[in-house]
Every structure is written in C-alpha cells, then in structure tokens.
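[1] I'd like to go over a predicted model; first the sequence, then the structure.
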Amino acid sequence: MSEPSPARRPLKVLLATPRGFCAGVDRAIQIVERTIEKYGAPVYVRHEIVHNRHVVDRLKALGAIFVEELDECPTDRPVVFSAHGVPKSVPADARSRNMLYLDATCPLVSKVHVEAQRHYDAGMEIVLIGHAGHPEVVGTMGQLPEGAVTLIETVEDARAFTPKDATNVAFATQTTLSVDDTAAIVAALRERFPEISAPHKEDICYATTNRQEAVKSVAARSDVLLVLGSANSSNSVRLVEVAKREGVAQAHLIDDASFLDLAWIEGAQTVGVTAGASAPEVLVQGVIDALSAVFDVTVEEVDAVRETVSFKLPRVLVEG
C-alpha cells in the first residue's frame, strides 16, 4: 500500500485588480486581428504591437509579420502601427507609397501628441518626461521638428535643464511611467519654473496609475510579488519597482509560469500576483496553476478600482 502524500503547505495568493490588458492594448490587438480577418494574411506590423512576447507570438501564428521599419513592408499589404505611436514621418511615408495603413496608437498616447503640438504651435519650449529610446518617446518626439522637445529622464535632468525662456516652458510625459518618480521630476521642474504649463489631465494613463495603486494594495500584505510581463514592457517593469519601493524585496518580473522559481516562495505565506497592461490573463492563471501544483493555494482578489474604459476601432474595420 502506497504512503499517503504529505499535506501541502498552505499559500495565500493575492490577485491585484486591475491587472493585465488595458483598453489601449485590447484595441491594438483587435486591430491586428480584424485587419487579418478583413484583408487576409500576411499583415505587417511596424514594431511589436504591444510589448509582450506571448501576444506577439500568437499574432504571428495568425499571419502578422513584425518589422521595425516601414521600408521592410511591401506596398500591396496592410501595415499596422503599434500602440506606442509613431513619428509623423511614418504615416507620411506610408501615404507617399500608397500603402494601406491602420494606426493602433493608444488614444491616450495620441492625446500627448496633440498636447505637444499645441504647445509647439503656441511657441513654447517643450520638455518630455520619459525613457530614452522607448518607442512611445520616439513617437512623441517625432511629432515635432528635431530639437523642439527636450527629453528629461531624472530629477537630475530636471535640475540641469536650461530653457531659452524660463517663463515659456511646457511639459508632457510618457504614459507608462512610475507615478511616484514622475511626481518627483515634475516637482523639481515646478520648483525651478513656477509658470510651467502642465497637461490639462495627467499624461500617465489611467491603466498605469491603477495598476501601480493595485500593486501598492497587494504589496502591503505580500512576502513575494510576481509581475507577469515582458522585460521590454515599461509599465510591467514599473510595477516591480513599485513593489520593491513598498518593501517587497522579492518582487520579480516573469514572462510566464515557466520562469517561476519556487526558491522565491520558500518561507513565504502570501504571494501577490499581477500583470502588466500588455500581459494576457492566461499567464496569470498559469502562475496560479503552477503554485497550486505545489501548495494548497487559496486565492483572494484585491480590488483597487474597476475599469470601464473602452476605445473605438478604426471605422474601416467596423464597416462591412
């Protein structure tokens, strides 16, 4: 007769809400899917549609071909621009080549583009708070002539920035930044330039803010915190930073359950789990399943706020 298996030790999993896909990511993925449905494969996508390996791989399987630049696309196939936005030169180039293009830029990123243009038209000197080289920053700076926007990444940058006219400065921000870090940079700018023009409504998007607040709620009760997301996802990386700042030394960014190291869980009683705005919910379930295979898991959903935002698809994909 076989020995009974030893009882598995209990483990509490706190699920942060909201987590995973935001409205902009959901819209961008749908645009690629519907473009393939309407025009057939292949459909070209300039840059990863969103920064998540699983999403990109699934769309590749459906017939999407991902490229970095427009000149890698044939002119007789549709091309989709990623959710991060593109410089103005990209759609202009597509039009000059008579290409069919669909713009999946998140409407909240487009709002920042419009703001930057408005400040420029008003003759203001523009500061963009963001991360150098991130496609959203490249896209936003590319809305205006070269040299019109100064990128600021840190409080030190804000203190070193010297405008031509200190009374005529405006700022905008990347939508996926750390709320706390950005507040410190904005405070440094306001201290030096009290008249600086701010966005009408904060540029950091609702989804980034909500996910960071949800992590704070969960972190207070967690020994370990796992963030599902890819390493090139700005908002996912910020969630790990927020957790660590809240005192969770064992905060880890993982692509999926296969990257889970059970050594992290040794001695832990409570594990927080969340997902960046570009990570599908199936990845969260995969981690819960992996933990349930080893521990006696109970799951509690921790609500920070419920999201009801949705964005319309381009008319060409909705019309018959």
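    Done, it's in.

[2] can we go C-alpha only for contacts and neighbour counts from here?
    OK.

[3] the residue lying closest to residue 276 once chain neighbours are set aside is in what secondary structure piece?
    Here the nearest residue to residue 276 in space, its sequence neighbours aside, is residue 236; by Cα to Cα, 6 or more residues apart in numbering that works out to 4.4 Å. Under the criterion of DSSP states H and E, residue 236 resides in helix 234-245.

[4] contact partners of that helix?
    When contacts are taken as Cα atoms under 8 Å, 6 or more residues apart in numbering, the neighbours of helix 234-245 outside the stretch itself are 176-178, 208, 211-212, 215-216, 219, 225-231, 249-253, 275-277.

[5] distance check, the residue nearest to residue 276 against residue 308.
    The span separating residue 236 from residue 308 equals 21 Å under the rule Cα to Cα, to the nearest Å.

[6] looking at these two, which has the bigger crowd around it?
    For residue 236 versus residue 308, the count of surrounding residues by other Cα atoms under 10 Å is larger for residue 236: 30 against 7.

[7] one step back: which of the contacts of helix 234-245 fall in helices?
    208, 211, 212, 215, 216, 219 (DSSP state H).

[8] now render these as a markdown table, adding distance to residue 35 and neighbour count.
    What follows is the ones in helices among the contacts of helix 234-245, written out as a markdown table (distance: Cα to Cα, whole Å; neighbours: other Cα atoms under 10 Å):
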| residue | distance to residue 35 | neighbour count |
| --- | --- | --- |
| 208 | 27 | 25 |
| 211 | 29 | 28 |
| 212 | 32 | 29 |
| 215 | 35 | 29 |
| 216 | 38 | 22 |
| 219 | 40 | 26 |
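
[9] contacts only, for residue 76.
    99, 100.

[10] and residue 158, helix, strand or coil?
    Following DSSP: H, G, I helix; E, B strand; the rest coil, the label given to residue 158 is helix.

[11] count of residues packed around it?
    Residue 158 is flanked by 22 other residues according to other Cα under 10 Å.

[12] centroid-nearest residue for this protein?
    In the chain, the C-alpha nearest the mean C-alpha coordinate belongs to residue 235, at 4.2 Å (Cα atoms, centre = their mean).

[13] contact partners for residue 60?
    By Cα under 8 Å, 6+ apart, the contact list for residue 60 reads residue 66.

[14] how deep is residue 316 tucked in, by neighbour count?
    Other residues within reach of residue 316, judged by other Cα under 10 Å, total 10.

[15] against residue 226, how distant is the residue nearest to residue 276?
    With the distance defined as Cα to Cα, residue 236 ends up 10 Å from residue 226.

[16] anything in contact with each of these two?
    residue 253.

[17] any idea where the strands of this protein begin and end?
    Ranges of strands in the chain, per DSSP state E, are 10-17, 43-46, 64-67, 79-81, 101-103, 125-129, 149-152, 169-173, 224-228, 250-254, 270-275, 296-303.

[18] can I get the ones you listed in TSV including mean neighbour count and distance to residue 161?
    Converted to TSV, the strands of the chain look like this (neighbours: other Cα atoms under 10 Å; distance: least, Cα to Cα, whole Å):
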stretch	mean neighbour count	distance to residue 161
strand 10-17	22	38
strand 43-46	24	33
strand 64-67	20	35
strand 79-81	25	32
strand 101-103	20	33
strand 125-129	23	9
strand 149-152	20	8
strand 169-173	24	11
strand 224-228	28	34
strand 250-254	22	33
strand 270-275	27	35
strand 296-303	14	40
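
[19] one more structure, for comparison:
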Amino acid sequence: MSKPDLTIHLAAPRGFCAGVDRAIKIVEMALDKWGAPVFVRHEIVHNKFVVDGLREKGAVFVEELDECPPDRPVIFSAHGVPKSVPAAAEAREMVYVDATCPLVSKVHIEAQRHADNGLQMVMIGHAGHPETIGTMGQLPEGEVLLVETVEDVATLDVRDPARLAYVTQTTLSVDDTADIVAALQERFPAIQGPHKEDICYATTNRQEAVKAMAPECDALLVVGAPNSSNSKRLVEVGARAGCAYAQLVQRAGDIDWRALDGIRSVGITAGASAPEVLVNEVIDAFRDRFDVTVKPVVTAEENVEFKVPRVLRMATA
C-alpha cells in the first residue's frame, strides 16, 4: 500500500546553540578530569535526553548546593546562578566550574553595571525560570523588578522613574519582548536598555526560521523539553505566524498522529537544548508513515563557538 506524500520543511538553524554545546562539553570534560561523580546544580540544559545521557556517564544532578558533598566538583548550569551560589561554594572550599552561557553572563554584567551607576533594574522574564532567578540574584533583593507581560508594566512601583534600566531573559519571544519594551519606554521615557539586544542570537535565529516556514506548513512540531523556554516560544511563534497546529514534542513517541491526519506538509525545528539525534528520530517516524520529501528552510548560518573555562582547557592541554 502506497504512503501519502508529505513535505517536511526542516528549519535551519535548529537545535544546539553554542552555549548549550559548551555546557555539555564542560560536564564531559569535568568527568574526564575528576572522574565520577561530578555534581551539577540544576539540569545543565533543559533536555531530558541530554541530562539522562550525562547521568549515565556519572553526572549527579541536584537542585541546591547543599545536596553536594564538599569534596566533589560541582558545575553550575548554563542558565546562570545568583551570586550567592558561587559565594557559598567558596565558603565550603568546593571546586566549582561555572557553565553559565556567556550571553547570559553578558546580561549579568549589564545588570551590575547599571546598578553601579545607581539605576534600579527591570527584568523582562519568566518568574521561576532558572535564568531569571540567576539574573535577579546578581543584585540585592528589591533592586530588580520582574515583568512578564505588557500588563505588568502598568503596575510597576519604581523608586525613581528617571533612574531605571532594563534587561531581558535571553530565550524570550522577540515580538512579545518588543511589545513589553515599548510599554516600558512609553511609561518611563528615561529607561535605559542594553547596548546590544539581550535575546540571544540562537533564540532569534530559530524564531526567524519558524516564521519563514510556518505559513507553508499544515502543522509544526518543535522538538524540545516542556521546561525549555526557547522551545515553548517556538511553538507560540509558529502558531502566531499562521500554522494551524503547532506542538512541542520531546521525542517521536510524543507525536499525536491523529492530530496530523490528512496533512500534506509539516515543519520541524528544535529548541536550542535539543540534540539532532531527536530531530532525526522524528523525521524517521514520519518516513515510516509517509513518502517524505525534506525541504530545508535556511534563514541564517551559525558559526558561534564559546571556549570552555580555563581550568578544563588546562586539563586537556
């Protein structure tokens, strides 16, 4: 029996960004240098497949530093941590490696610079997300005010409207963030922004690829974890760009085939912490059911690479 035809629009760029690639490499190199177990505070990146793979190699994932023994190395996740965390590690004389994405560290430095200049900070981000917690934790309590929506801007209680600056989480929707920034600038005309956009290149590029292909697709599947901010934003961007059905899937086994009944085209992309092996798994699942033609949708080329910390480079020199 012949299979129905299906065009897969395959987004590029997709999947791992330089910050995720670096963070995973840091855990692997730490295991090579110090042996197992190596402790990791919070999931190194938001992807179960990646975390489970590192766990099998000897990484132990914990939520707080006090769950780590003082005589084993600990790694801080790519999302960044409050200043209190490395301070506590130093107080316990622990060996630690900071895997914070350099683009998140850039936001931390911005926040500190504005605070040093006497400005109160507004952070555009998601409450409870590790990156938001880490960035807000760079400054004393009360110095960073969180806004999640345009509506939040109207209720902001600031110390001095003339002495404000804003930063953003790096994995937000570009369009939603622009609306919030506009609301902040309208209410606080003197508010200062970053010299360069805080939303990272990888988030922006993946969203642009989805916008380019969404109108051509009957459905869009985003390979990524439910706790991955940038992956969830890709689903929202796809729906807003005109795709009637946009869904987040962790693996091929999560695909709702009944919802895809009768489709002629599907867009596939992956969040910045989803490995390519899972994308291939999803494509193979479609090949089992359809006569597939893969059409790449290339909107940008990425060649960014971040060095691992010096302590690990020395180990392999």
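    Thanks, I have the structure now. Treat the numbers as computed from the prediction; the structure is a model and nothing was measured.

[20] residue 191 of the second structure: how many residues sit nearby?
    By other Cα under 10 Å, 20 other residues sit near residue 191 of the second structure.

[21] quick one: map it onto the first structure.
    Taking TM-score structural alignment as the criterion, the aligned counterpart of residue 191 of the second structure in the first structure is residue 196.

[22] for residue 147 of the second structure, same thing?
    Aligned partner of residue 147 of the second structure by TM-score structural alignment: residue 152.

[23] was I right to think that match contacts residue 129?
    Yes. Taking Cα atoms under 8 Å as the contact criterion, residue 152 of the first structure and residue 129 are neighbours in contact, 4.8 Å apart.

[24] show me the contacts for the aligned partner of residue 86 of the first structure in the second structure.
    For residue 86 of the first structure, the aligned position in the second structure is residue 81, judged by TM-score structural alignment. Residue 81 of the second structure is in contact with 100, 130, 131, 133, 134, 135, 137, counting by Cα under 8 Å, 6+ apart.

[25] of those, which belong to helices?
    130, 131, 133, 134, 135.

[26] among these, who's most crowded?
    Each of those was scored by neighbour count (other Cα under 10 Å); the top score is that of residue 135, with 28 neighbours.

[27] check contacts around that residue.
    For residue 135 of the second structure, the contacting residues are 80, 81, 82, 107, 108, 111, by Cα under 8 Å, 6+ apart.

[28] now swap in residue 133 of the second structure and tell me
    Taking Cα under 8 Å, 6+ apart as the criterion, residue 133 of the second structure is in contact with 81, 82, 127.

[29] tabulate the contacts of residue 81 of the second structure (a markdown table), appending distance to residue 281 of the second structure.
    What follows is the contacts of residue 81 of the second structure, written out as a markdown table (distance: Cα to Cα, whole Å):
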| residue | distance to residue 281 of the second structure |
| --- | --- |
| 100 | 29 |
| 130 | 29 |
| 131 | 29 |
| 133 | 34 |
| 134 | 34 |
| 135 | 35 |
| 137 | 38 |
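
[30] closest to residue 166 of the second structure out of those?
    Closest approach between the contacts of residue 81 of the second structure and residue 166 of the second structure, by Cα to Cα: residue 135, at 11.7 Å.

[31] which residue in the first structure aligns with the closest one?
    The alignment partner of residue 135 of the second structure in the first structure, by TM-score structural alignment, is residue 140.

[32] my read is that the match of residue 191 of the second structure contacts residue 168, right?
    Yes. If you go by Cα under 8 Å, residue 196 of the first structure and residue 168 touch, sitting 6.9 Å apart.

[33] in stretch 269-278 of the second structure, which residues are buried?
    269, 270, 271, 272, 273, 274, 275, 278 (16 or more other Cα atoms under 10 Å).

[34] show the contacting residues for the nearest residue to the fifth one once chain neighbours are set aside.
    When you say that, I think you mean residue 273 of the second structure. The shortest distance from residue 273 of the second structure to any non-neighbouring residue, by Cα to Cα, 6+ apart, is to residue 16 (5.2 Å). Shown in contact with residue 16 of the second structure (Cα under 8 Å, 6+ apart): 271, 272, 273, 274, 275, 276.

[35] check residue 84 of the second structure too.
    Counting by Cα under 8 Å, 6+ apart, the residues that residue 84 of the second structure touches are residue 137.

[36] repeat that with 10 Å
    Residues in contact with residue 84 of the second structure (Cα atoms under 10 Å, 6 or more residues apart in numbering) are 90, 134, 137, 138, 139.

[37] ditto for residue 292 of the first structure
    Under the contact definition (Cα under 10 Å, 6+ apart), the residues listed for residue 292 of the first structure are 8, 10, 11, 13, 286, 298.

[38] next one: residue 252 of the first structure
    Applying Cα under 10 Å, 6+ apart, we find residue 252 of the first structure in contact with 224-229, 237, 239-241, 243-244, 259-261, 264, 273.

[39] what does residue 197 of the second structure give?
    Under the criterion of Cα under 10 Å, 6+ apart, the contact list for residue 197 of the second structure reads 107, 167, 168, 170, 174.

[40] and of those residues, the nearest to residue 60 of the second structure?
    Closest to residue 60 of the second structure, out of all of those and judged by Cα to Cα, is residue 170, at 26.3 Å.

[41] distance of the residue opposite the closest one in the first structure once aligned relative to residue 182 of the first structure?
    Taking TM-score structural alignment as the alignment basis, one finds that residue 170 of the second structure is matched in the first structure by residue 175. Computed with Cα to Cα, the distance linking residue 175 of the first structure and residue 182 of the first structure is 10 Å.

[42] looking at these two, which is more packed in?
    Shown here are residue 175 of the first structure and residue 182; by other Cα under 10 Å, residue 175 has more neighbours (26 against 19).

[43] nearest residue to the more buried one in space, please, no chain neighbours.
    With Cα to Cα, 6+ apart as the measure, residue 204 is the residue that lies nearest to residue 175 of the first structure, at 3.9 Å, once sequence neighbours are left out.

[44] I'd assumed residue 182 was in contact with the one you found.
    Yes. Contact between residue 204 of the first structure and residue 182 holds when scored by Cα atoms under 10 Å: they sit 8.8 Å apart.

[45] find residues that contact each of these two.
    Going by Cα under 10 Å, 6+ apart, residues that sit against residue 204 of the first structure and also against residue 182 are 173, 174.

[46] may I see the buried residues of stretch 302-311 of the first structure?
    Neighbour-count burial for stretch 302-311 of the first structure, counted by 16+ other Cα under 10 Å, picks out 302, 304.

[47] which bit of the second structure covers that stretch?
    Stretch 302-311 of the first structure falls opposite residues 297-306 of the second structure when the two are matched by TM-score structural alignment.
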